[in-house]
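> The sequence isn't on hand, but the structure is:
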């Protein structure tokens, strides 16, 4: 469409030159026709501006993220890593679950109960940070620190049989065992618990951290997932409903700060987070639906997402 408009402008400019060279008297029909042509050019330029303004893309660099989908192959959820994820708009596997909302300038993550990952009964369309694109091996500790900030809204989410909204997780700080730790405790993967979970729940933002069941665990026992349980939980008082909201997570040694809409802040710190520094970590963001109801679904919009270390 834009090329057709440009060709029309070139043709009308040609007419201006031709008609202008032929006219000599004031207020001739040719000059009146030139006025009409110039008005048409202004209208065509306005159309071009409208076309440009109609395309509003999210401000998200996917170069350091992979995505997990609620569909599977060979018994495992499908994952798409860099560089393939960069072509999500044309990737036939990704298009149903991860796509642009060019009206609102957002990246939409759609999910429903389907394929699940190890140690979970819930499905997701969720990004996983990769500090080294295409590899899960490089991660960070709380001592090294990190920040993640995103602007989010719930596009749609289903309700349960009591007509209450289902809930979904939109951000995480997830733990990871090193290869040596994995081998020490005899695990077959590097999975460790998530230290921080950020939920959209009944229109509110809820943050949940992990706590040790027994503070006297040994250096080996602390590595097991079942050594940890959900600890402190905080529901931000501001109701976000289905409107746009911003969450920022700031991590440093022994400390997590979660900020809602650059205004309300909650800090988690203490012995449980201090002991957590035994793990490596990575950020996650997206749509991790917390139900197995067969008719459930959720669509989460991300307008921007930035990670810094």
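Here it is on my side, so go on. What you see is a predicted model, and the numbers here were worked out from it, not measured in a lab. Numbering: from 1, shown residues only.
> contacts and neighbour counts: CA atoms only from here.
Fine.
> all helices for this protein, in order.
Secondary structure of the chain (DSSP state H): helices located at 2-22, 29-54, 179-184, 271-276.
> Mean neighbour count, these: which tops it?
helix 271-276 (a mean of 18; mean count of other C-alpha atoms under 10 Å).
> Contacts for that one, please.
With C-alpha atoms under 8 Å, 6 or more residues apart in numbering as the test, helix 271-276 has contacts from 195, 210, 211, 212, 215, 253, 254, 255.
> could you redo the helices of the chain as TSV and give each row distance to residue 303?
Compiled in TSV, the helices of the chain are given as follows (distance: least, C-alpha to C-alpha, whole Å):
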stretch	distance to residue 303
helix 2-22	26
helix 29-54	16
helix 179-184	35
helix 271-276	30
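> nearest to residue 68, of the ones you listed?
Nearest of those to residue 68, taken as C-alpha to C-alpha: helix 179-184 at 21.9 Å.
> Show the secondary-structure elements that the closest one is packed against.
Counting contacts by 3 or more C-alpha pairs under 8 Å, 6 or more residues apart in numbering; DSSP states H and E, helix 179-184 is packed against no other helix or strand.
> which residues are contacting it?
188, 189, 190, 220, 223.
> Narrow the residues you listed to just the buried residues.
190, 223 (16 or more other C-alpha atoms under 10 Å).
> Tell me the one of the contacts of helix 179-184 nearest residue 155?
Distance to residue 155, by C-alpha to C-alpha, is smallest for residue 190 among the contacts of helix 179-184, at 33.2 Å.
> next up, a second structure to put side by side with the first:
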């Protein structure tokens, strides 16, 4: 019996120790598994959190970009309720296509106007696009995409005199223009003051229309701003004689010193009795205060602004941007 105990006792002791070790190993394994699970959960949580943050960051960036894009869309500061436009295409009668108020207020939706007068919403400007076509206004060989002032919307009959006074201001930019065969940029007229005969004056001199000469033409000329006006050929001409277009000639012209090139610039035109002043960028002034201005007081006038392209070269074109345009009387 003692021998049997001596035989099994070491075995039982071994089994007990082995079982305890096994249990301890299992417990340790469970602890390790728990720790691994915890680590995995932490890693997954960290990954998901990072992904969420990245997603939020990307969304925030997208929102910023979207907001930035929205903020970039601008409209020009131009009220067209007292302007009509002449475009370089013809209507069904073969005359230059025109849009008057109130239709001009919806010019952006006009299919005929779209290629020649449209909004650049990233710049916040109206673009006037002109090129040589068959569409020519009376007494000229050139085409235009140009606004004509109408003090009474839809009518050309109500205009102003120098005695009444007038003011026009525009923020402008030459966007694109072609070059001639000598490599020089084509020029265009961007602002005008045009004379007009009253019906009585027209009938007095036997004309068949109310057209009178333009007292002011402002050109974008090879990157510079050039001004031309009219001078009376005979200072002793009567008030009736000066109503004839042939009584007036062109002056020598004037170039402002600053070269505007393809940058934005501001032009102002100020008219009062017997006087006209043209201002570039608030710095340079050209003053016309002479007998010619005083005699011009016999005419009615209206403002014009846009792109009156001065070439018939094949394939030529220009695009002029107007950011702001205002008129006061």
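Nice, I can see it. On a predicted model such as this, the values are computed, not experimentally measured, just so you know.
> ok, now how distant is the equivalent of residue 279 of structure 2 over in structure 1 from residue 242 of structure 1?
Applying TM-score structural alignment, one finds that residue 279 of structure 2 aligns to residue 259 in structure 1. To residue 242 of structure 1, residue 259 of structure 1 is 18 Å away according to C-alpha to C-alpha, to the nearest Å.
> What residues in structure 1 pair up with stretch 162-180 of structure 2?
Counting by TM-score structural alignment, stretch 162-180 of structure 2 corresponds to 142-160 in structure 1.
> residues contacting residue 163 of structure 2?
Residue 163 of structure 2 touches 272, 273, 274, 297, counting by C-alpha under 8 Å, 6+ apart.
> mind listing which of those are in strands?
Judged by DSSP state E, the subset of those located in strands is residue 272.
> Identify the farthest-apart pair in the contacts of residue 163 of structure 2.
Taking C-alpha to C-alpha, the two most distant members of the contacts of residue 163 of structure 2 are 272 and 297; they sit 9.6 Å apart.
> anything in contact with each of those two?
Jointly contacting residue 272 of structure 2 and residue 297 under the rule C-alpha under 8 Å, 6+ apart are 162, 163.
> Alignment lookup: residue 172 of structure 1 to structure 2.
In structure 2, residue 172 of structure 1 lands on residue 192 (TM-score structural alignment).
> Correction: the previous question concerned residue 66 of structure 1.
So, by TM-score structural alignment, residue 66 of structure 1 is matched to residue 84.
> dump the residue contacts of that match.
Counting by C-alpha under 8 Å, 6+ apart, residue 84 of structure 2 touches 98, 99, 100, 101, 104, 147, 148, 149, 150, 154.
> circling back: in the match of stretch 162-180 of structure 2, what's buried?
Across stretch 142-160 of structure 1, burial judged by 16+ other C-alpha under 10 Å covers 142, 145-155, 157-159.
> Please apply the same query to stretch 102-119 of structure 1.
Buried residues in stretch 102-119 of structure 1, defined by neighbour count with 16+ other C-alpha under 10 Å: 105-117.
> What residue in structure 2 is paired with residue 112 of structure 1?
Aligned against structure 2 by TM-score structural alignment, residue 112 of structure 1 finds its counterpart in residue 131.
> Quick check: the closest residue in space to its match that isn't next to it in sequence vs residue 201 of structure 2, distance?
Once flanking residues are discounted, residue 131 of structure 2 sits nearest to residue 317: 4.3 Å by C-alpha to C-alpha, 6 or more residues apart in numbering. Using C-alpha to C-alpha, one obtains 37 Å as the distance from residue 317 of structure 2 to residue 201 of structure 2.
> Present the contacts of residue 163 of structure 2 as TSV; the columns should include distance to residue 303 of structure 2.
Below are the contacts of residue 163 of structure 2 laid out as TSV (distance: C-alpha to C-alpha, whole Å):
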residue	distance to residue 303 of structure 2
272	14
273	16
274	17
297	15
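> In terms of distance to residue 62 of structure 2, which of the contacts of residue 163 of structure 2 ranks first?
The closest of the contacts of residue 163 of structure 2 to residue 62 of structure 2 turns out to be residue 272 (C-alpha to C-alpha; 54.0 Å).
> who's in contact with the nearest residue to that closest one once chain neighbours are set aside?
Once flanking residues are discounted, residue 272 of structure 2 sits nearest to residue 165: 4.5 Å by C-alpha to C-alpha, 6+ apart. Counting by C-alpha under 8 Å, 6+ apart, residue 165 of structure 2 makes contact with 270, 271, 272, 273, 329.
> Quick check: the farthest pair among these?
The most widely separated members of those are 273 and 329, with 12.7 Å between them, by C-alpha to C-alpha.
> Which neighbours do these two have in common?
When C-alpha under 8 Å, 6+ apart defines a contact, the residues bordering residue 273 of structure 2 and residue 329 alike are 164, 165.
> Which parts of the stretch 201-309 of structure 1 are strands?
204-212, 228-235, 245-252, 255-260, 264-269, 280-289, 298-308 (DSSP state E, counting those that start in this stretch).
> after superposition, how close is the fourth one to structure 2?
Right, the one you point to is strand 255-260 of structure 1. Strand 255-260 of structure 1, aligned to structure 2 and superposed, deviates on average by 0.6 Å (mean C-alpha distance after the TM-score superposition for structure 1).
> And for the last one?
When structure 2 is overlaid, strand 298-308 of structure 1 sits 0.7 Å from its aligned residues on average, using mean C-alpha distance after the TM-score superposition for structure 1.
> Dump the contacts of residue 163 of structure 2 to TSV, plus neighbour count.
Shown next, in TSV, are the contacts of residue 163 of structure 2 (neighbours: other C-alpha atoms under 10 Å):
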residue	neighbour count
272	18
273	16
274	18
297	19
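> which of the contacts of residue 163 of structure 2 does structure 1 keep?
Checking those against structure 1 (both residues aligned by TM-score structural alignment, their matches' C-alpha atoms under 8 Å), the contacts still present are 272, 273, 274, 297.
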